[in-house]
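Q: Pasted the sequence and its predicted model underneath.
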Amino acid sequence: MKRKTRAETSATPRKQPRQDPVSCESCRRKKLKCDRCLPCSNCASRRTDCSYGGYGPGTASLAKKAGIQTAERPSLDNTVTPPRVTQSTKTPHDRTQSRSAEDPLMTADRLENILMGHRVPSAVPAPLRKELSRHGRMHASRPHRNTASGTILGVVRGGRVASHENPATVHLPSFLPSEAEAMRLFDYYHNHLDYQYHLIIPTRTKCDIYALYESIARDKPGNLNHIALLFSILATSLFFQLLSTEPAEVAEMCSREAAFLTGAALIQSNYLAYPNTEGLQAAMIIAHHLSTLTLNPSVSSLFLHGGLVSQAKSLGLHLLDSPRTVDERRQDEHDKAETELKRRLWWDLASYDWLIGFLSGPQEWTYTIQPQHMNVHRPLNIEDDHMEYETNLPLSTPTCMSYTLCRLRLAEVCREIVDAAAPEYLQGQGIGYETVLDLDRKLQQAYSEIPAFFRFDQSSRREFACLYRERPEIAWQRAFIQQGYHSRFCRLHRQYFVRGAKDPRYSYSHVVSLQSARRVLEVKRIMDEEEPLFTPNSSCFWAVMHHVFMAAVTLLIDVCFNWDDILADRRKEEVLNACRLLSRAQQSSSVAREGINAMMGILRKHWKQEKRPDSRGQQAQVPSSPLLDASALHYQEPILPVNAIQEPKDVYFTHSAPTRDSLAQVQSTDSASAELGAASLEDLWNEMLDKSAHVGLGTPDWMDLLTELTNTTVPCE
């Protein structure tokens, strides 16, 4: 055989070895067996640097296999050993030259979100990291990883969306954040959200979370009920925490994904057939804090109020203190804290059911839970740590249950109002004024029973200033309970509000409505300006802003019907101050902005201009501004429904079916729409006030207006 010359040999490129080195450089030099980890066990024991040079700790085939497995089940915790193979057999420099400019960015993005996690900065060359950051800015519409997002934002950014999978088969542990991140979000929920309804016992829930992560660390299946409860807390915390730092769409998307995983955990645990306390807690947390209208249809039915009541009855919560159930508890050793928790859950459902019966909507003048059909003791006014002692404290002693009990008292009065007024209303008759006055006395009596630390008078605020600093949630609950009562005073006297301005027989309704509306606005001002400030901002709670808008409209209607009053100018300034309060809320919260835009659309739709005689004795139409005309249908449709605390929770916005003429009018007023977009809320209200003397808003019209404004949300408590 002819041998090749040296020149030919040098001209012929050498063949690459059939297999790339799989051991680290240190093990190859010492001729040791390498376990191909990073760092390997030999380097770790010797505390030396572990480097593979230009090669990854494994073959390309193993890398492909490991990549697929990791994509299916990402690591659950940052402390879990990272995948063995994270690099291909070619160096990053060679890959950059041989592929297009987009491929390295996608590879690095995959490494960051699926394989490498926190190790990306050291694994990707500096030029590629720079290009990757530019690539991320170009895709700013996608959510970015931050300390509040955990795994959910990371996997969504990586292209894996839980809601695209089957809820019955989705691998739930793969979407859990690290244990430390989960506890941070739990602490946020406990400190800033749980005080609204107090549906969990924090120490017990925290122990359940620790037990869940311990099971997963041992490769054991976690308790699906605990997973559902954790995901419900994550969904709520993510929404309100991201709302202050991220676009509203990002906060909604992340909370929606976590809520879907909550529903998936309930489905996989067969919760509907075998309900349990943790599953009911999870469903109630989602139902109270997030809108079920934006959730995935495959799980949204789990969080409807009717379903929650049904599951609670399946657990026997409505018979918790019946003689038979009490005897069964005496025979068996029972957990007193568990029994008290079940009482809290049942009365929370009952309170919500009765409160929404006195709000406009399909459930108006009716409720589901009948007091005669249940036997459950009221929750005790005690701290969570003392639930085993079952010692009830007087309501004058502030505890974590004080607000819940005051809210329950308000709900009971609302139920009595429904019982008294529904027969007349459902027969097509107006509610008699004597009935209104009698119900007002009941509401006033309940309001007088509010403990001193929930009052807003100067002496109470000074007396409990130290308490508010030590426990800011009590100061926030004080604001919620005040708004809840005063908004219902306005609603009770709504029918006689305008008549009371002219007819002395109904003057009490006019005075009470104005006083309550002003108190609602004053409470909101205190929320924004005085310590302790709300966290998150009170404008993020749609119930608060709904109360504020309704109070402002009440003052606006009063100016329109009393435009010739001697104090008209002062009242107009009062309305403008309320409008500025709304404007500031619009700027600080996307939730408030979208809800206010929807309610402004309804307000403009009902705003009409009367014909008045001109100088020649003929009827002339008062010229209306294009700001008011074009906006009847041209307002931004909100896309982010939010929770409620004192009233509407599941926010949806009524869709007014436009006629062909109205659509043609909108299409012909593009310039007016542009002007509307540039106009501020205060400008629009100023214009309404200037034309208030010529507004044709009859009694049926303004009653319809207030009803539609209340219907802007699905009423919830």
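A: Good, I have the coordinates. Residues are numbered from 1 along each chain as shown.
Q: C-alpha only now, for contacts and for neighbours.
A: Will do.
Q: give me every residue that touches Val376.
A: Residues in contact with Val376 (C-alpha atoms under 8 Å, 6 or more residues apart in numbering) are 317-322, 343.
Q: Number of residues surrounding Ser45?
A: Neighbouring residues of Ser45 were enumerated by other C-alpha atoms under 10 Å; the total is 9.
Q: ok, now Arg110?
A: One way to gauge burial is a neighbour count; for Arg110, by other C-alpha under 10 Å, it gives 18.
Q: packing partners for the helix or strand it falls within?
A: Assignment of secondary structure by DSSP states H and E places Arg110 within helix 102-110. Using 3 or more C-alpha pairs under 8 Å, 6 or more residues apart in numbering; DSSP states H and E as the contact criterion, the neighbours of helix 102-110 among helices and strands are helix 126-138.
Q: Test my guess that Ser314 contacts Thr277.
A: No: using C-alpha atoms under 8 Å as the test, Ser314 is too far from Thr277 to be in contact (10.8 Å).
Q: For the stretch 101-250 of the chain, just list every one of the strands.
A: Secondary structure of the stretch 101-250 of the chain by DSSP state E, counting those that start in this stretch: no strands are present.
Q: Equivalent analysis for the chain, please.
A: Counting by DSSP state E, the segments of the chain that form strands are 611-613, 619-621.
Q: which residues sit against the first one?
A: By C-alpha under 8 Å, 6+ apart, the residues outside strand 611-613 that reach it are 619-622, 694.
Q: how about the contacts of Val376, which pair is most distant?
A: The largest distance within the contacts of Val376, taken as C-alpha to C-alpha, falls between Ser322 and Arg343 and amounts to 12.4 Å.
Q: So for the two, which sits in the more crowded spot?
A: The residue with more neighbours, out of Ser322 and Arg343 and counting by other C-alpha under 10 Å, is Arg343; that gives 21 against 13.
Q: That one contacts Asn375, doesn't it?
A: No: under the criterion of C-alpha under 8 Å, Arg343 makes no contact with Asn375, lying 10.3 Å away.
Q: State the distance from the residue most central in space within the chain to Leu243.
A: Closest to where the C-alpha atoms of the chain average out (C-alpha atoms, centre = their mean) is Leu290, at 4.3 Å. Plainly put, Leu290 is 13 Å away from Leu243 if you go by C-alpha to C-alpha, to the nearest Å.
Q: I'd like the strands of the chain written out as TSV, with distance to Ser237 and mean neighbour count added.
A: Listed next are the strands of the chain as TSV, based on distance: least, C-alpha to C-alpha, whole Å; neighbours: other C-alpha atoms under 10 Å:
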stretch	distance to Ser237	mean neighbour count
strand 611-613	53	13
strand 619-621	53	13
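Q: The structure to be compared is supplied as follows:
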Amino acid sequence: MPKEPPNKSASILVPTALNSHVLGNFGDTANETQNGAAPSQNEQLDRDFAWLESIYEGTDCASDVIPSTKVGFRTCSLQLVAEPEQFVPGSSSCDPSIIFWLPEYSEAKILVEKFIKDVEPIHHIVLTQSLPATLERVYKSLTQHGQIKSGEMILMLSIFGAALHSWTADDCHTFGLFTNSPEPHRRSALWVKATEDLVDIAHRSTKISLEGIQGLIIVVFISASYRGFSRRCWFLMNNALSLARELGLHCIDHPSNADTANTAESEVGRRVWWYLVASDWAMATKYNGMARGTYSCHQRHMMTNKPLHLNDEDVFDGMPRVGRPLTEPTQMTYFVLRIRLNEISRSIVDRAPLMTALPGGPSYDVVMDIDTDLQSLFNDIPPFFTSMTPFEIAGRYRLSDERAKVIARLGRDFRTICYATRCKLHLPYARRGYKEPDYATSRILCVDSARLIIKTESDYQKNVLDLGFMRYQPLRYSMTVFLACTILLMDYCYRKQSSCPDQERSRTEICAALSMLEATRSESEVASKFLDSLVTVLRNNGIAPPKRMQNVGPETVIPSADAVPTPPYTSTLGYTLPVAPLNGSQLEASAVGGEVTCTGGFEALDSGSDLNSLVRSLDQGVDVGMIEWDDIFLGLGDSSLL
């Protein structure tokens, strides 16, 4: 039986099945065909060749919809979610093999509200006014059994994890949901793991959208706050960069994309891309791994403009490409300055290649050149980021109290990071500056910057601007304080040998720094490691009080008594699927990393007198040359996320 001739040429239909990322400029030709304008023979050949080339290159035209036969999503009360993900053994080919449990819509709205208030300003890669609509769209799809987009679901899971991780005792009274804060903190680790697992599943079968990359960045932040910027965080960040390139975030402002350059989605894409680029450059100088001294985002390999200095309400489709001056505070002030700071980090790598092979770091001339760039950046920091209180910011710039508070705390963050960057830049030569006058400038700049870190953090603690914000950032806080404490301790020991005045001030600063580290010990494994490494080295040199505690086993969390299984649901195919999360086995508090966490080392310095005795012991004439300062600074290790 002869085949019926097709209505249209098969070659004409082929390009219409390709997305714009594959077609490039050929997309316009396809539109002309649909509008009735027949392409010329050369145009048709070009289109056919583009299609064949895409097959040869393995271009993926996958959808961003998660197949329902692989993953299922259910909702239930947050109190019943003992584990956000649950494997379904023996499921049929038509039923999902893994189910992700989400809180009820009313509970999810509370978590999103908490995220917007306390967490989102820290990385600001999400357009805040779009989050409620995204949440509603996700839950509407769940209710109507519609198609679930992988990126939006990844973003929601990461937001749930971030909101729970930053939960405070005040939130228990404000929002309800929990009666104490440790419970959501433990559950946060499980939401992070669920997000990572969903990313892994989605990446193998779907195209992950911009929302999915935003979710990955949020997960990196939470993971780093647990154990520092580990290899796991490094992998996630590089994975986000790879996915961003797949989406074309590196070429948003290519001439072929001129039609979409002024859309809100493009501006958010610029924010996400430059956040990843700035992080890549920062890690090149701060990550103590084999990749130290290298970065993967080269300026000649991207065509995406920097994000504009604007508030979220100024971002909309058809917006003008004009930002506000840096003299006005916006939600993007911190991130615009962060890009500039990490451009300096990139220049360190460019001026001192093979940094890993040079134990002393860059030459002294390079260090002083970089310091000049840092000083130029310091000079350009606006006053609302340096010396103004939230009350003054709100009054002068006519901002709400809440936004003024955010501006103040981001200003404090940026100053601290700048001071820490200067400390690490000068540290190799600062130690030599005590004996070699040629490097005295590095010693002075390093010690002064360390003192500014302690002063900035102390002032912040006195104001108590935001506890939830502090809970979400123990890594950045403890790392910079640890660096400052060690530098001040080193300075104290050297100055003690030469009987320099003002030793009492140094004692006070060191005590303040140790108190800050002790206060964050329970918030982060990294903070505990910092303090323990410091006390260990001091004790080995007869300085620290010889107090030890017994190692305790891994903390195990028993699911809530309320988390009981409910009657199962039988699918139309006869297979039994749960309608509420099953009460799994005991949950490990360290589930976020899949490892057992042991709390060991030295007993906590539990009173001011202990801290004072530690510092007073420095007066016993310890030989400063016997202290292995490298061992202490090694405590920063892979946790250097500045």
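A: Okay, I see it. It should be emphasised that the depicted structure is a prediction, and the values quoted were computed from it without experimental measurement.
Q: hmm, back to that, nearest to Ile267 of the first structure, of the contacts of strand 611-613 of the first structure?
A: Comparing every one of the contacts of strand 611-613 of the first structure with Ile267 of the first structure (C-alpha to C-alpha), the shortest separation belongs to His694, at 57.9 Å.
Q: what sits against the closest residue to the closest one other than its chain neighbours?
A: Ranked by C-alpha to C-alpha, 6 or more residues apart in numbering and with sequence neighbours excluded, the top spatial neighbour of His694 of the first structure is Glu610, at 5.2 Å. Residues near Glu610 of the first structure by C-alpha under 8 Å, 6+ apart: 621-622, 694-696.
Q: Asp77 of the first structure too?
A: Under the criterion of C-alpha under 8 Å, 6+ apart, the contact list for Asp77 of the first structure reads 177-179.
Q: can you check Leu280 of the first structure too?
A: Counting by C-alpha under 8 Å, 6+ apart, the residues that Leu280 of the first structure touches are 308, 311-312.
Q: sorry, back to before: quick one: what's aligned to the residue nearest to the centre of the first structure in the second structure?
A: Alignment note (TM-score structural alignment): Leu290 of the first structure maps to Ser223 of the second structure.
Q: Could you pull up the residues touching the residue nearest to its match when sequence neighbours are not counted?
A: Spatial nearest neighbour of Ser223 of the second structure, chain neighbours left out: Cys233 (6.8 Å); criterion: C-alpha to C-alpha, 6+ apart. Shown in contact with Cys233 of the second structure (C-alpha under 8 Å, 6+ apart): 220, 223-224.
Q: Any figure for the gap between Cys233 of the second structure and Gln620 of the second structure?
A: Plainly put, Cys233 of the second structure is 42 Å away from Gln620 of the second structure if you go by C-alpha to C-alpha.
Q: I'd say His493 of the first structure and Ser509 touch.
A: Yes: taking contact to mean C-alpha under 8 Å, the distance of 5.3 Å between His493 of the first structure and Ser509 places them in contact.
Q: Compare the two and say which is more crowded by neighbours.
A: Neighbours were tallied for His493 of the first structure and for Ser509 using other C-alpha under 10 Å; the higher tally belongs to Ser509 (27 against 23).
Q: what about that one, distance to Gly500 of the first structure?
A: Distance from Ser509 of the first structure to Gly500 of the first structure, by C-alpha to C-alpha: 6 Å.
Q: before we move on, what about Asp385 of the first structure?
A: Looking at Asp385 of the first structure against Gly500 of the first structure, where the rule is C-alpha to C-alpha, the gap reads 51 Å.
Q: neighbour count winner among those two?
A: More neighbours surround Gly500 than the other of Asp385 of the first structure and Gly500, with 18 against 11 (other C-alpha under 10 Å).
Q: quick one: what's aligned to the more buried one in the second structure?
A: Applying TM-score structural alignment, one finds that Gly500 of the first structure aligns to Gly433 in the second structure.
Q: Give me the common contacts of Arg343 and Asn375 of the first structure.
A: Overlap of the contact sets of Arg343 of the first structure and Asn375 (by C-alpha under 8 Å, 6+ apart) consists of Leu320.
Q: From the contact counts, what lies against the helix ranked longest in the second structure?
A: Taking DSSP state H as the assignment, the helix of the second structure that covers the most residues is helix 401-430. With contacts defined as 3+ C-alpha pairs under 8 Å, 6+ apart, the secondary structure elements packing on helix 401-430 of the second structure are helix 333-351, helix 364-380, helix 390-397, helix 440-463, helix 474-497.
Q: Save the contacts of Asp77 of the first structure as CSV, and put in neighbour count and distance to Met138 of the first structure too.
A: As requested, these are exported to CSV (neighbours: other C-alpha atoms under 10 Å; distance: C-alpha to C-alpha, whole Å):
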residue, neighbour count, distance to Met138 of the first structure
Pro177, 23, 26
Ser178, 18, 28
Glu179, 19, 32
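Q: The alignment partner in the second structure of Ala180 of the first structure: neighbouring residues, count only.
A: Residue mapping for Ala180 of the first structure onto the second structure gives Ser106, with TM-score structural alignment as the criterion. Counted with other C-alpha under 10 Å, the burial measure for Ser106 of the second structure works out to 9 neighbours.
Q: Please apply the same query to Arg160 of the first structure.
A: Counted with other C-alpha under 10 Å, the neighbours of Arg160 of the first structure add up to 17.
Q: Same question for Val537 of the second structure.
A: Taking other C-alpha under 10 Å as the criterion, the count of residues near Val537 of the second structure is 18.
Q: how about it, what's its partner in the first structure?
A: Under the alignment defined by TM-score structural alignment, Val537 of the second structure is paired with His606 of the first structure.
Q: Next, the contact list for Val112 of the second structure, please.
A: With contacts taken as C-alpha under 8 Å, 6+ apart, Val112 of the second structure has the following neighbours: 131-132, 159-160, 163.
Q: Distance check, it against Glu183 of the second structure.
A: In this structure, Val112 of the second structure lies at 18 Å from Glu183 of the second structure, with C-alpha to C-alpha as the measure.
Q: what does Ala163 of the second structure give?
A: The separation that Ala163 of the second structure has from Glu183 of the second structure, given C-alpha to C-alpha, amounts to 12 Å.
Q: what's the answer for Met319 of the second structure, then?
A: Taking C-alpha to C-alpha as the criterion, Met319 of the second structure is separated from Glu183 of the second structure by 43 Å.
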